[in-house]
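Q: This is a predicted model, with the sequence first.
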Amino acid sequence: MPSTPRAAPSRRVRSADGTEIALYEYGDPSAPVLVCVHGYPDNARLWEPVAARLADHFHVVTYDVRGAGNSDHPRGRSAYRLERLEEDFTAVLDAVAPDRPVQLLAHDWGSIQAWQFVTSERLRGRIESFVSISGPSLDHAGYFFRSRRPRRDKFSQLAHSWYIFYFQLPWLPERGWRKGWAHRVFGKLERSAGGHAPADGERSLADYLNGLELYRANVLPRLLRPRPRRTDVPVLAVSPDGDAFVTTPLQTDVARWAPSLSVQVVRGGHWLPRNDPGLVARLTLEHTRRVAGWQV
């Protein structure tokens, strides 16, 4: 499949540590702001089909997470800690919505970091709603494995999470992406749930390599020493029933931490924004209308 030329960033913003983040904007700047955060190993191109469907309703803002796409690629594991990602998100908010709250839509590692945002005291009042797809809070996951849930739920999630432990290994994950065999393995997992691979050129090798530090900098510390992270933001947790990496119980058993929680289990695989952007757009519109109290 031929690659689609990528749009240039509409602007770049500077995070607290000097890292520059590339932003892409769609729709009327005076409309309600919807910020979309992609996961690993994607970049902001993941959201293009969703943004096209929502640009008549929102000022849609997507951005390349640090290490991906046209954003800066800082070196060093500590540069990819969740606290740094929160600083990036704050810089985006300061640029696109300095004086009003935003709606938040996130997938995979975008959703993992978005849980950091909606539970942050520093960002209280700046996020009005959150749609989470296939990405739990790492702290919530730490408590999940300590809970009294049936063992089968925990063992099922551990089986789905094998890749997390693989990504902790030195040099081997990098070699897998460089040589191509890791692409084949992960592509096969997605196709098994009816999904399809990204278009040629949609991702770069740097997207695959830099994003490994997200796992290495955050997963084990948060799982081993979880903190209670609560939010009053209305959350819609969307769980694809064919997700090869995240089970429904881990994604949706979070009412203890998010009392304004709605759950939607849908047909599909892990990369729902790519494989069914119309569904993602519809669920986002419905959730926003329900919780924000206005029509968009």
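A: Looks like it arrived, so ask away. What you are looking at is a predicted structure, and each value in this text was computed from that prediction instead of being measured. Residues are numbered from 1 along each chain as shown.
Q: contacts and neighbour counts: CA atoms only from here.
A: Noted.
Q: List the buried residues in stretch 51-68.
A: The neighbour-count check on stretch 51-68 (16 or more other Cα atoms under 10 Å) flags 51, 54-55, 57-68 as buried.
Q: contacting residues around the helix or strand harbouring Glu87?
A: According to DSSP states H and E, Glu87 maps onto helix 82-96. If you take Cα atoms under 8 Å, 6 or more residues apart in numbering as the criterion, helix 82-96 is touched by 13-17, 21, 23, 33, 61, 65-66, 102, 113, 116-117, 123, 218.
Q: what helix or strand is the residue nearest to the spatial centre of the chain on?
A: Central residue of the chain (Cα atoms, centre = their mean): Gly110, 1.7 Å from the mean position. Take DSSP H and E as the rule and Gly110 turns out to sit in helix 109-118.
Q: Show me what that helix is in contact with.
A: For helix 109-118, contacts defined as Cα under 8 Å, 6+ apart pick out 37-40, 82, 85-86, 89, 104-106, 123-124, 127, 130, 132-138, 229, 231, 233.
Q: hold the first one in mind and look at this next one:
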Amino acid sequence: MTPTTVNSQGISLQAYTLGDPKKTPVVLVHGYPDNHSVWQPVAQQLAKHYFVILYDVRGAGASQAPRAQADYRMKLLSADLLAVVDTLIPGRGFHLAGHDWGSIQSWESVTSEPLKSRILSYTTISGPCLDHMGHWMRERTLNLSASAKAKVFKQVLSSWYIGFFHLPVLAPSAWQGGLDKLWPQYLKHRENVAEPDANPTQGKDGKFGVQLYRANFRNKLINPEKRYANCPVQLIVPTRDNYVGTQLFEDLHLWVEELYRRDINANHWVPLSHPERIADWIHEFVSGVEKGTMSGALQHARVRPARSALPLNGKTAVVTGAGSGIGRATALR
């Protein structure tokens, strides 16, 4: 990999590239408590076909870690992505993929300018848009059906760690108290990652990364914005995800006009546990967008319209009634 230092509003970010710079760019954004290395097995496969860009988000890896909570707000994270692509592929369109918080923060860029018009496609893995999540929770909280309430309760149980991350001392201290040394074993036994590598910056990645939750969750969930994606979106859903419930994506068709959903029987850290499958799916999706013709498998994965209609970005989304307050599309996969 070729390293490049990028300046973003006074913050130093470390970016890395693989492959031929003349080829179509693909940008991969990592989550928490990771750094760019979580994408390395996937990136090495994609670099055979694309110019692959990775970077350590602020607070992680070799990138600078600001201490103020406000320095981890979503708009600044989106500005970091802009700085990376403007430095490495100025003026060019690119395909984007994110995992966990890399996916959560990338929704900001996918649904707003200045990057919205440059993002050619988006692959999202285990990282819902917080605004979409806010609307999802509001609809089901107001819904009187037992099934809607059960879905909210299930997600709250899965998201217990978010409350822990908001604790002022305990969460950062846990990483300094030995959690960083135990993390590879956690990935192996809990997440089925066969041979996780030790991460020399794991303590830093965990300590500062909790600010992502503190700076963004409360405002986004209480006052969610309407966020629509113009580009094709591939949703990869690990069905055994211990943190992000599959129910959080049942309304995504309301925000994405061209949506493809692919389920995988796996846990949360699929870039590490199933790198070849993830690389193949990203390649297949990017190739289809570039050619203007999707493969048979992706056509089968397209979220299909069904019965009744609801507005989508000034157009029409056709959905089924699912007893969830809004309803959901029928996904063929």
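A: Perfect, I can see it now. These numbers were taken from a predicted model, which means no experiment stands behind them.
Q: Got a TM-score for the pair?
A: Superposed pair, TM-score by TM-score structural alignment, normalised by the length of structure 1: 0.91. Supporting alignment: 287 aligned residues with a Cα RMSD of 2.0 Å.
Q: returning to that earlier point: the residue nearest to the centre of structure 1 matches what in structure 2?
A: Gly110 of structure 1 maps onto Gly102 of structure 2 when the alignment is built from TM-score structural alignment.
Q: rewinding a little: name only those of the contacts of helix 109-118 of structure 1 that count as buried.
A: In these, the ones that pass as buried (16+ other Cα under 10 Å) are 37-40, 82, 85-86, 89, 104-106, 123, 127, 130, 132-138, 229, 231, 233.
Q: Spell out, range by range, the strands that occur in the stretch 101-250 of structure 2.
A: Secondary structure of the stretch 101-250 of structure 2 (DSSP state E, counting those that start in this stretch): strands at 119-125, 233-238.
Q: so the last one aligns onto which residues of structure 1?
A: Residues 235-240 of structure 1 are the counterpart of strand 233-238 of structure 2, counting by TM-score structural alignment.
Q: Tell me the mean distance between the matching stretch and structure 2 once they are aligned.
A: Here the mean offset of stretch 235-240 of structure 1 against structure 2 after fitting is 0.6 Å, by mean Cα distance after the TM-score superposition for structure 1.
Q: What ranges does structure 2 have for its helices?
A: Secondary structure of structure 2 (DSSP state H): helices located at 40-46, 74-88, 101-110, 130-142, 146-158, 160-165, 170-174, 180-190, 202-222, 270-273, 275-291, 296-301.
Q: Which one of these lies nearest to Pro238 of structure 2?
A: Among those, helix 270-273 comes nearest to Pro238 of structure 2, with 7.4 Å by Cα to Cα.
Q: how far apart are that closest one and its match in structure 1?
A: Mean for helix 270-273 of structure 2 is 0.6 Å (mean Cα distance after the TM-score superposition for structure 1).
Q: In structure 1, which residue range corresponds to that helix?
A: Mapped onto structure 1 using TM-score structural alignment, helix 270-273 of structure 2 covers residues 272-275.
Q: repeat for stretch 59-72 of structure 2
A: So stretch 59-72 of structure 2 sits over residues 67-80 in structure 1, by TM-score structural alignment.
Q: Surely Leu54 of structure 2 and Leu13 touch.
A: No - with contact defined as Cα atoms under 8 Å, Leu54 of structure 2 does not reach Leu13; the gap is 10.7 Å.
Q: okay, now Ala279 of structure 2: neighbour count?
A: 20 (other Cα atoms under 10 Å).
Q: Next, work out how far apart it and Val42 of structure 2 are.
A: Separation of Ala279 of structure 2 from Val42 of structure 2 (Cα to Cα, to the nearest Å): 5 Å.
Q: next one: Ala194 of structure 2
A: For Ala194 of structure 2, the distance to Val42 of structure 2 - Cα to Cα - is 15 Å.
Q: Looking at those two, which has the bigger crowd around it?
A: Val42 (23 against 14).
Q: and the aligned partner of that one in structure 1, what does it touch?
A: With TM-score structural alignment as the criterion, Val42 of structure 2 lines up with Val50 in structure 1. Contacts were defined as Cα under 8 Å, 6+ apart; by that measure Val50 of structure 1 touches Pro273, Pro277, Gly278, Val280, Ala281.
Q: my guess is the first one contacts Arg282, does it?
A: In this case it means Pro273 of structure 1. No - if you go by Cα under 8 Å, Pro273 of structure 1 and Arg282 don't touch, sitting 11.4 Å apart.
Q: So for the two, which residue has more residues nearby?
A: Neighbour totals were compared for Pro273 of structure 1 and Arg282, and Pro273 leads with 21 against 14 (other Cα under 10 Å).
Q: okay, now the nearest residue to the more buried one once chain neighbours are set aside: neighbour count?
A: Sequence neighbours aside, Val280 is the residue nearest to Pro273 of structure 1 in space, at 6.1 Å (criterion: Cα to Cα, 6 or more residues apart in numbering). Val280 of structure 1 has 21 neighbouring residues, counting by other Cα under 10 Å.
Q: Check the spacing between Val280 of structure 1 and Arg267 of structure 1 real quick.
A: 12 Å.
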